[in-house]
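K.L.:
task: produce atomic coordinates for the following.
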Amino acid sequence: MKTVLLITYFFPPQTEAGALRPFYLGKYLKDYGWDVSIVTPPAPPPGASPPAPRGEAAAFKRILRKWPAFQILKNVRNSLVYFPDAARSWIPQAVREANARFRSRRIDALISTALPGSAHIIGAIVAKQQSAPWIADYRDLWTENPYRPFGHVRNSIERSLEVSVLRRAAAITTVSAAFAASLSLIHGRDDIDVIPNAGDPQDWQGISDLKPAAFSLCYAGRLYKGKRSPDLLFAAMAALRKAGDPAGLSVRFDFYGPEGEIVHEAASRHGVADLVFVHGVVSRQLVLEAERASAALVLLLRDDEAVSDEYGSKIFEYAGAKRPVIALGRSGSVLQTFLDRTGLGIFVSTADECAAGLRRLYERYRRGEFEPEYREGWSTFTAPALAERFAAVLDRICSQA
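P.N.:
Sure, this is the predicted structure:
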């Protein structure tokens, strides 16, 4: 059996969504002829899942966040100190560890998966030092990522770095055709392999699949400092309750993740604080149990054309929960097309559409219908299939080396 070295900044027991794709590779590549040796930080990276501030600390943070000069200074500091990203201090350690793995056993290829971009820097250094074929996997875009807070000068410098680093990659993989098109322009190559994110049916073994006890909505994930916002959802919940609609009188919203103070503030603005429950960062097992216990699952997208090509990985986890999805974002998103094609849920762009969607979901829940209305012939992309696709790329680049 051949061996691949997998370089990843995120890996379980971290609860970050970015930990799942490398975890599935580590779990299933052996079924397709590849043993996996994993290089990852020995402990959760600082700030990977920070607890939400409380009390006076939370109040002080809210004041600072509303001061424009503070955000400008913070962005300048981050731009200078964390170049190319907060994982920069891990690079020397990871390179040493990777080279030690090559010395201790035969390794036939390596994969780095990003973000952060530092993972690709490590991959490029090790690939050069060991003359090994290398796959650079983009779970998210690097310098084209719409969630980056940096300006034009910083982005231009880092774009040059990205292009230089990736020149040595024997293959580039990513999660969607839209990302592949962007990467083709950046790197001047048309051989980008698309391997979607996946869900693992085994994740749900032992988790009850009973009718939800209440008309509860669940969101599990990050808000990216408010770039993903629950305001539209809360406005719809408030309008339904004010109108005396049964959906508005029955609904509750459960939030799992960091940045809970953003959720509290939004709920208070819309007068639905009593319907909103913030649970903070919990284990992945508890998240899956919460998703399965919900009547519907919420996806929040940034209201920006720049993210219209964004799928994310959460939709595949939600598919495993077997609960309908209500996604909120700008019309025209690829996720809107995906939901229409699969029957996994509904996509809304306005408060009125959201209210109508909640009414529809409530009526189905009231009738005891709490699974998605799947389109005939559709099935989710699974973690074993993801590993099989990566194994095929590994076999190809090794045969060309």
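K.L.:
going by C-alpha atoms from here, please, whenever you check contacts or count neighbours.
P.N.:
Fine.
K.L.:
can you tell me which residues contact L361?
P.N.:
A295, A296, P324 (CA atoms under 8 Å, 6 or more residues apart in numbering).
K.L.:
another one to check against the first:
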Amino acid sequence: MNTSLLISNVAPEDAGDSPAGRIEKIATQKTLLREHGWEQIIGKITRGRYLPQGIAHCLRLGYKHSVDVVHSISEPIHLHIAGFVVSRVLGVPWVAHARDSMVVNKPGVTPGSTDERLREVVEGFVARFADRVLWDENGAMIPEGYFERTYPEVNQSKFVQLPSIGFVAEKFDGVAPATYEEQTITFAGSFYAGWGEPFEFFDGLQRYLAREDAESVTFHVYGEWGETYQEACEARGIEDHVVPHGWVPHEELVPPLKGSDILLHIGGRDPQHSAGIGTKVYDYIGAQRPILVLGDPSFRVATVVESNDLGVVVPGDDPEEVATAIDHLLTEFEFDPDSSVRQEFSREHRIEALAHELDEAVANAT
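P.N.:
The predicted structure follows:
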């Protein structure tokens, strides 16, 4: 059994104090890596001002567990600085993993700012000195071939795109779907001000419900809700067809997803988000129910859904078109993707690829 030291700003024991999604991903990664011969030890470093103490903590873990590789994962980017130092002191390979973009398409980073320049320095350091540079296929907002084009002088084989974060198959397999008296459309996750909000869907739902041959439909929301959205529903007269549930544990979300007639994803039309896929989309794939995407048809999430026969994509700016898409999914659409699709977008597939890259880093260093 080999051992990796994952340098992260969250750990599984942080439940209640850190983002639940990231904690789950790290915990699941730890479990699944064991199936491929890797034990994952976590060295937690929170804020950048604690970097010296964090590096010392990671070094103690590295010596104690005789780690074979150091695996740093951003954000935040100071974790890669720790990854470099710890790997060099321990004399083991360094795998740097970009969970999110460091520079390109980075929301909240002003072009030309000190923050951007610092990020460029760290990214360049990662590209040149890490033994492997991994980046996520989903959500990282890193364009295809970005590292190769930006750092042509570097050995290109070190840049590796991991498969999608995916869904955990065992959390869906064997779970009974929820049952509903009416046709059901479900949204899970967060809305995003300015580019990922439900108002266009509300317009389309209103238009659909006004049709003489409309099915009786209820829209369930698991996640973010507020007065603005409630008032928008009331203004359109659809409030009796909308049921907000708030946030629920993942195990409570799976049955509604599996029992829904349509699963809604709002991808928007902001080019800055063209390469991203919300992680809830993978849960939608795991639930094996038709997906309705409102957003630019050229965006990656739209391409994944349409090319794999997982659902329907409409831009969202035409309420009548949204209404027609709802009608089509409820009455005509046959959900029958190829059996390989579910495996391709599973977490197990991703961890297998990660384990391979850890193996390669060790093999190439010896």
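K.L.:
quick revisit: pick out whichever of the contacts of L361 of the first structure sits closest to G260 of the first structure.
P.N.:
A296 (19.8 Å; CA to CA).
K.L.:
in the first structure, which helix is the longest?
P.N.:
helix 383-400 (DSSP state H).
K.L.:
just give me the mean distance for it relative to the second structure.
P.N.:
Following the fit onto the second structure, the mean deviation recorded for helix 383-400 of the first structure is 1.6 Å by mean CA distance after the TM-score superposition for the first structure.
K.L.:
the second structure: matching residues for that helix?
P.N.:
Using TM-score structural alignment, helix 383-400 of the first structure lines up with residues 347-364 of the second structure.
K.L.:
give me the buried positions along that stretch.
P.N.:
347-355, 357-359, 361-362 (16 or more other CA atoms under 10 Å).
K.L.:
reformat those as a markdown table; add distance to V95 of the second structure.
P.N.:
Below are those laid out as a markdown table (distance: CA to CA, whole Å):
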| residue | distance to V95 of the second structure |
| --- | --- |
| R347 | 20 |
| E348 | 20 |
| H349 | 19 |
| R350 | 16 |
| I351 | 15 |
| E352 | 16 |
| A353 | 13 |
| L354 | 10 |
| A355 | 11 |
| E357 | 8 |
| L358 | 7 |
| D359 | 11 |
| A361 | 7 |
| V362 | 10 |
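K.L.:
would you map the strands across the stretch 101-250 of the first structure?
P.N.:
109-114, 134-138, 171-174, 193-194, 216-220 (DSSP state E, counting those that start in this stretch).
K.L.:
show me the one of those that comes nearest L288 of the first structure.
P.N.:
That would be strand 216-220 among these, by CA to CA, at 9.2 Å.
K.L.:
contacting residues around the alignment partner in the first structure of P256 of the second structure?
P.N.:
Using TM-score structural alignment, the equivalent of P256 of the second structure in the first structure is A290. With contacts defined as CA under 8 Å, 6+ apart, A290 of the first structure is in contact with C218.
K.L.:
from P149 of the first structure, how far off is A290 of the first structure?
P.N.:
A290 of the first structure sits at a distance of 32 Å from P149 of the first structure (criterion: CA to CA, to the nearest Å).
K.L.:
how many neighbours does the aligned partner of V281 of the first structure in the second structure have?
P.N.:
Aligned by TM-score structural alignment, V281 of the first structure pairs with W247 of the second structure. By other CA atoms under 10 Å, 16 other residues sit near W247 of the second structure.
K.L.:
equivalent analysis for R342 of the second structure, please.
P.N.:
Using other CA under 10 Å: R342 of the second structure sits among 19 other residues.
K.L.:
quick check: it touching I285?
P.N.:
Yes. In this structure R342 of the second structure lies within contact range of I285 using CA atoms under 8 Å: 6.8 Å.
K.L.:
helices of the stretch 1-150 of the second structure, start to end?
P.N.:
20-34, 51-65, 78-90, 114-129, 146-150 (DSSP state H, counting those that start in this stretch).
K.L.:
the shortest one vs the first structure, average distance?
P.N.:
Put plainly, it is helix 146-150 of the second structure. Looks like 3.3 Å for helix 146-150 of the second structure (mean CA distance after the TM-score superposition for the first structure).
K.L.:
buried sites along that helix?
P.N.:
F147, E148.
K.L.:
what sits up against that helix?
P.N.:
A127, V154, Q156, F159.
K.L.:
go on, stretch 121-134 of the first structure?
P.N.:
So stretch 121-134 of the first structure is contacted by 7, 91, 94-95, 98-99, 102, 108-112, 136, 165-166, 168-171, 397-398, 401 (CA under 8 Å, 6+ apart).
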